[in-house]
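[1] Mind looking at a prediction? Sequence and model below.
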Amino acid sequence: MPLLFGGDYNPEQWPPDVWAQDVRLMREAGVNLVTVGVFSWAALEPEPGRYDFGWLDTVLDLLHDNGIGVALSTPTASPPPWLGHRHPDTLPQGPDGIRRHYGSRNQYCPSSPVFRAAALAIAGALAARYAHHPALRLWHIGNEYGPSCHCGQCAERFRGWLKERYGDLDSLNAAWGTAVWSQRYSAWAEVLPPLRVPYVVNPLQDLDYQRFGSDILLECYTAERDAVRGHNPAVPVTTNFMDFYRHTDGWAWAVETDVVSLDTYPDPNDPGAGMRGAMSKDIMRSLGGGRPWLLMEQSPGAASWRPVATPKRPGLNRLWSLQAVARGADGVLHFQWRASRQGAERAHGAMVPHAGPDSRVFREICSLGAELARLSEVDGLLGERVPADVAIVLDWDAWRAAELPHQPHDGFRYVDRLTEYYEPLWRANITCDFARAGGRFRDYRLVLVPNLYQVTPAAAANLAAYVEVGGTVVLGPFSGVADPDERIFTGGWPGPWQDVFGVRVEEHWPLPEGVVLDVDSAELGDFTASTWAEWAQARGADVVAQVRGGPLDGRPVVLRNRYGAGTAWYIATLPAAEALARLLARVCADTGVEPVVPGLPPGVEAVRRGDWVFLLDHNDDTAEIRHAVPD
């Protein structure tokens, strides 16, 4: 199968005479897959139970006759107005108690039995009609799952979820720490979602509702997935993930898909967009266990929802598309095929922009399609894996918990911590995977844990065992603080890892904006740090760097400890970027982690996939490279 190439196609927005033009232009551009039906529920079911599939029959037949495959979507991300009008209880309610109305998209309560019944009905009707259509290549379930609701139906489902998790009210009260602020529950009916309250909501109530929110949406997805799969199990099923999205646990969702799919919209005005794009693509590859994944959505031009919707400069869509292929994608799709003349996304970029095919964007799309077709013919690329010697721990629970209200620093952001560790390795052309805290580390020379605020016993034992048998770990600050019930570890931090890292933290010491620590280090060179520090003391570890001056004078902030046959580094602050880069370069050298291609000019990215090495220039000027690529 060739590299997939295409985008979202919304023929219901256009008269039939445009459809013939579309398929002609698709063939000209080399398109071989389009996603159809994402927002077409009202067109497919204009009234409850009355289906109109005639137009979709024509579209799918037309696409098939022209050699274009279809990713057919269940249209349940955007219910039709008739559903909300007739059944207001299908509409979502915010934590403020206010119900959101129809007239946009994502206007559904995931707990509503009426919504679920309607969603399964349309999904089943589509599958019954098209599961064996020759154009069908892939099922696309819903779209960008993420809506939350705090209504009475969700409260009832939440109580059921809590009963399954904790068993009884006594266990719930113990886990939630309801002795604080007289919050003890005496009946299940008293337990609510975290609604708007006079002050601060119970933190584990908040965290559990985030967990529940991911699980209840996953129920919606799997129900529709099973409904379509039952008609033809041979057709693979996916849904589109969003990069750096906290509310749906990617690890839990990925195992329920046949292929992981990504929607990503880096900002062309962001000088770090290339790095952030690489990071999101590495996450998707990792969620799928290293298997090939699909770039489901990116804009060929502007993303209309940005405050400043600058289009991609010439060549940038090609660069970021090839970056996806280099990092494991077997397909490159876009949102959308033809620019919408009306509606909320009328200013959004498209493969065929408002200017039509006689345009820079469409010419670039045609060029990209031809290039991907050529890449499809080379050996040792499609279906191949991307090797990595470094794993970065990514944990959704730790992410959510670290950002709960009333933490020591409300500006401490989990993804920022991941980015700080990922970026210097990306710049050094060292490829990283992402891994679960309890995942398999033995295949990696180095494991980075920028932050793991919450730690399970299994994750604690897993990391300790990896170090003990010879692995190297770098652990960032504000880690090992609490268990999954948001119960703080007593006796010092990083909780269960004090012996592994040879350090005991007595106090977290967040720093106000503008306060900079001076840090002395003979090994790494002196540097500065900001935002976060800790009152720590070495308990067997070597002190590599310590604070100079101020109330933390002499406190260690970089420590290295031998534990068993391995090495554990603890970083108790947020070093300046160049200092962290030096530290990670040192650790990589010590562990034998090498760049894909060393000595490249800044801004030139190197990635190996299968038998091929991709060199991607993120600079505006030309880079000349003279280098023998290793076998």
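    Okay, I see it. Numbers count the residues shown, from 1 in each chain.
[2] From here on, just use CA atoms for contacts and neighbour counts.
    Noted.
[3] Could you measure from the residue nearest the centre of the chain over to Y102?
    Nearest to the centroid of the C-alpha atoms of the chain, with distances taken as CA atoms, centre = their mean, sits D243, at 3.2 Å. Distance, D243 to Y102, using CA to CA, to the nearest Å: 26 Å.
[4] For the residue nearest to the centre of the chain, which non-adjacent residue is closest in space?
    S280 (5.5 Å; CA to CA, 6 or more residues apart in numbering).
[5] Remind me what the helix of greatest length in the chain packs against, helices and strands.
    When the chain is parsed with DSSP state H, its longest helix is helix 203-229. Contacts defined by 3 or more CA pairs under 8 Å, 6 or more residues apart in numbering; DSSP states H and E place helix 203-229 against helix 113-130, strand 136-141, helix 152-166, helix 169-176, helix 396-402.
[6] take the one below as the second:
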Amino acid sequence: MQNHRWLRTPDGTPRRISYGADYNPDQWPREVWDEDVRLMKQAGVDVVSVAIFSWAKLQPAEGQWDFAWLDEVIDLLHANGIGVDLATATASPPPWLTTLHPEVLPETADGQIVWPGGRQHWRPTSPVFRRHALALVEKLAERYGAHPGVVAWHVNNELGCHNAYDYSDDAARAFRVWLEARYGGIEGLNHAWGTAFWSQRYGSFDEIQPPRRSYAFPNPTQQLDFARFSSDALKDHLIAEREILNRLTPDIPVTTNFMIMGETRHGDYADWAHEVDFVSNDHYVTEGRDELAFSAALTSGVAGHRPWFLMEHSTSAVNWQPINRPKHGNELVRDSLTHVAHGADAVCYFQWRQSAAGAEKYHSSMVPHGGEDTRVYREVVRLGGILQDLQPVAGSDREPSQVAILFDWDSWWGSELDSHPTDRLRYRREAVEWWTALMNAGIRADVVPADADLSGYRLVIAPVLYAVSEERRARLEAYVHGGGSLVATYFSGIVNADDRVWLGGYPGALAELLGIRVEEFRPLWDDETIGLSIGARGRLWSEPVDVVADDVEVLARYTESELDGGAAVTWRRAGDGAAGYVSTSLGVDGLAALLPLLLERAGVASELPEPLRGTVELAVRRAGDSRVRFLINRTDDEVRLDGIEGEYLVGDAVLAPRGVAVVR
């Protein structure tokens, strides 16, 4: 982050865990606004994001502006003690703009135009769109920069959610500029991309296109670089808006909402985090609550363990899954407090009042269609009271753990390219399974960017760390020789930053450190598993691992197929630390058999009493000498918190099903 700055508050106002939602008053008659404010105050709301999709309302035609309604909304909220996270409104261009300038519309890899009618129908590299968007940002900054009710700027919205990959001529031109800056000369690109293969050698950057639809497989490094470029193009738009806001309103912090959740991977958020004053994130449950906790921990890692803003999540059902079920007892509160446990200092939803029309009218909100006399609104009010009780937590950092899981966007993009040993590999799934297995063992863990400082961790797990540069190899070796324990999995250390294979045998960049050598991969069929001597079964992947160093300890061997008796999991002391290798995907159940062996050797033990391990998730926040523990019931049963001493800020020693206790 540039310089961690939080929401502005009036002088003398104590910091709190903020609470609120996206607020869309322009969808409602004026008489509803007063009712909204009454219900917000009743629920304890102190911040709302306004004008996210209001460009067409603010600028109904080129050269015409209408700010009167927004003036009134901001004044009304401020008079009632509710701060405004004011959006720049650039997320969705109005119909007049795309009618006058259809050249701002994105193109798919097949050359098809993405037409208006939804949202985010704009090219991140379009100079025409950029000019109109920045004019809007400047107008907003000039008008509201001195308003005491504006507590933060909200750049765009979910940058790249729908328009991350544009293959237009604008994108092609910008891609060439990006490539020339990266490689310097065309021969550097030819080497990195391996263009001697399939007669792809380029004579100049002008000959290069985005990886549009082609026969066979597009060049893999071209695809990887296009993913990097696309992330950078979105980041560049963020910076362009931020620079105007910083110039005109230097005292107001700037953020934008990331999407660290599920398989959303278009933005390298560890990189983007350097461009905002505080990290914000949107998260919706798609794969169960362990993925929610993993994403919250990764958001904390991206934020450098400083407080962050949960900009969007849902009170109950969403509208965009094939089947949309409501949340049930305690889930609204538990999901929110899990994010707080991992560092969120603001809890907000999409949205405040459930829309009566439009594509998201069946998406839940803080005030449902049924109004205040509803289960959801009563839970909203209950959560508001709980957050008031958590003021001692506000401003505190998330306390680092003994264990870290490395997360790397380059490895995510690269490991799932086409023309690989298997197309079944899912990078994030492997990482989440390690996270879940650690929680099942009662181990608190961090999820951190691959280039984070690792010196404070006893154990670092690197799932599918596919891309390892020379610099990263040196950092990992220094971590191990300095006393840390590193565990790498299959398909790690395979390529450098250019997706060129490290020669000499796998796992390439890590082979010498691990003391092993693999000649070829042996991916498994969909319905195939392979036995290990520790009682676990591997899936997806296996390898014939040759132990080439005398001091390598074999922790598990394969017990089936032509690999019978061969090493499956290894451990090697190196310097003051150790490095281990897991050559197959074990899933959560298989990792349960392996983790005790790894944790014992790394000197890692659970902080929880034995009866709570696996049933309760632990997260810790610390400010100075104040240490606050969050104990989250992962089960649908009541759990007694025997052995947990301290002042209960939330809950008590009997955790309700899906309940949360907060203990200082």
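    Cool, the structure landed. Please read these numbers as outputs of a predicted model, since none were measured by experiment.
[7] Can you give the structural similarity as a TM-score?
    The TM-score (TM-score structural alignment, normalised by the length of the first structure) is 0.96; 621 aligned residues with a CA RMSD of 1.4 Å.
[8] got the contact list for the residue nearest to the centre of the first structure?
    L262, D263, T264, S280 (CA atoms under 8 Å, 6 or more residues apart in numbering).
[9] from those residues, which single one is nearest P79 of the first structure?
    D263 (20.9 Å; CA to CA).
[10] any idea how far the closest residue to that closest one other than its chain neighbours is from G277 of the first structure?
    Excluding its sequence neighbours, the residue lying closest to D263 of the first structure (CA to CA, 6+ apart) is E297, at 4.4 Å. Computed as CA to CA, the E297 of the first structure to G277 of the first structure distance reads 13 Å.
[11] which one of these two has more residues nearby?
    The neighbour comparison of E297 of the first structure against G277 (other CA atoms under 10 Å) goes to E297, with 23 against 19.
[12] can you tell me which residue in the second structure aligns to that one?
    Residue pairing (TM-score structural alignment): E297 of the first structure is matched to E312 of the second structure.
[13] what do you get for D518 of the first structure?
    Here D518 of the first structure is matched to G531 in the second structure, going by TM-score structural alignment.
[14] what do you get for D243 of the first structure?
    Using TM-score structural alignment, D243 of the first structure sits opposite I260 in the second structure.
[15] Check the secondary structure at V604 of the second structure for me.
    coil (DSSP: H, G, I helix; E, B strand; the rest coil).
[16] tally of neighbours for S92 of the second structure?
    Counted with other CA under 10 Å, residues neighbouring S92 of the second structure total 21.
[17] dump the residue contacts of the residue in the first structure that P507 of the second structure lines up against.
    Using TM-score structural alignment, the partner of P507 of the second structure in the first structure is P494. By CA under 8 Å, 6+ apart, P494 of the first structure lies in contact with F478, S479, G480, V481, V503, R504, V505.
[18] which one among those residues gets closest to W188 of the first structure?
    Among the contacts of P494 of the first structure, and counting by CA to CA, the member closest to W188 of the first structure is V481, at 29.7 Å.
[19] Trace the closest one over to the second structure, please.
    Checking TM-score structural alignment: V481 of the first structure goes with I494.
[20] Tell me how far its match lies from W571 of the second structure.
    On the measure of CA to CA, I494 of the second structure and W571 of the second structure end up 19 Å apart.
[21] repeat for G580 of the second structure
    4 Å.
[22] Find residues that contact each of these two.
    Residues touching both G580 of the second structure and W571 (CA under 8 Å, 6+ apart) are L514.
[23] ok, now which ones touch P218 of the second structure?
    P211.
[24] Looking at the alignment, what corresponds to it in the first structure?
    So, by TM-score structural alignment, P218 of the second structure is matched to V201.
[25] Check which helix or strand the aligned partner of E638 of the second structure in the first structure maps to.
    Matched across to the first structure, E638 of the second structure falls on T622, judged by TM-score structural alignment. T622 of the first structure is part of no helix or strand when elements are defined by DSSP states H and E.
[26] tally of neighbours for T622 of the first structure?
    T622 of the first structure: 8 neighbours (other CA under 10 Å).
[27] ok, it to A326 of the first structure distance?
    Per CA to CA, T622 of the first structure is found 20 Å from A326 of the first structure.
[28] what does A189 of the first structure give?
    Distance from A189 of the first structure to A326 of the first structure, by CA to CA: 52 Å.
[29] Between those two, tell me which one has more neighbours.
    A326 (27 against 10).
[30] if we can go back for a sec, next, find the distance separating the match of P507 of the second structure from Q454 of the first structure.
    Taken as CA to CA, the span from P494 of the first structure to Q454 of the first structure is 10 Å.
[31] Need the residues touching each of the two.
    In terms of CA under 8 Å, 6+ apart, P494 of the first structure and Q454 are both contacted by the residues S479, G480, V481.
[32] check contacts around the second one.
    With contact taken as CA under 8 Å, 6+ apart, G480 of the first structure is in contact with L452, Y453, Q454, V455, F489, W493, P494, G495, P496, W497.
[33] what's the counterpart of the first one in the second structure?
    When the second structure is aligned by TM-score structural alignment, L452 of the first structure is paired with L465.
[34] From V31 of the first structure, how far out is E371 of the first structure?
    Relative to V31 of the first structure, and taking CA to CA, E371 of the first structure is found at 12 Å.
[35] who's more crowded, the two?
    V31 (25 against 14).
[36] Count the residues that sit near the residue nearest to N10 of the first structure when sequence neighbours are not counted.
    Once flanking residues are discounted, N10 of the first structure sits nearest to V36: 6.3 Å by CA to CA, 6+ apart. Neighbour count for V36 of the first structure, taken as other CA under 10 Å: 24.
[37] try A192 of the second structure
    17.
[38] Equivalent analysis for G564 of the first structure, please.
    With other CA under 10 Å as criterion, G564 of the first structure counts 16.
[39] SS state for the aligned partner of A324 of the first structure in the second structure?
    A324 of the first structure maps onto H339 in the second structure, with residues paired by TM-score structural alignment. Per three-state DSSP, the local secondary structure of H339 of the second structure is helix.
[40] and the residue lying closest to H339 of the second structure once chain neighbours are set aside, how far is that from T88 of the second structure?
    Residue nearest to H339 of the second structure in three dimensions, not counting chain neighbours: A296, with 5.5 Å by CA to CA, 6+ apart. Going from A296 of the second structure to T88 of the second structure by CA to CA gives 26 Å.
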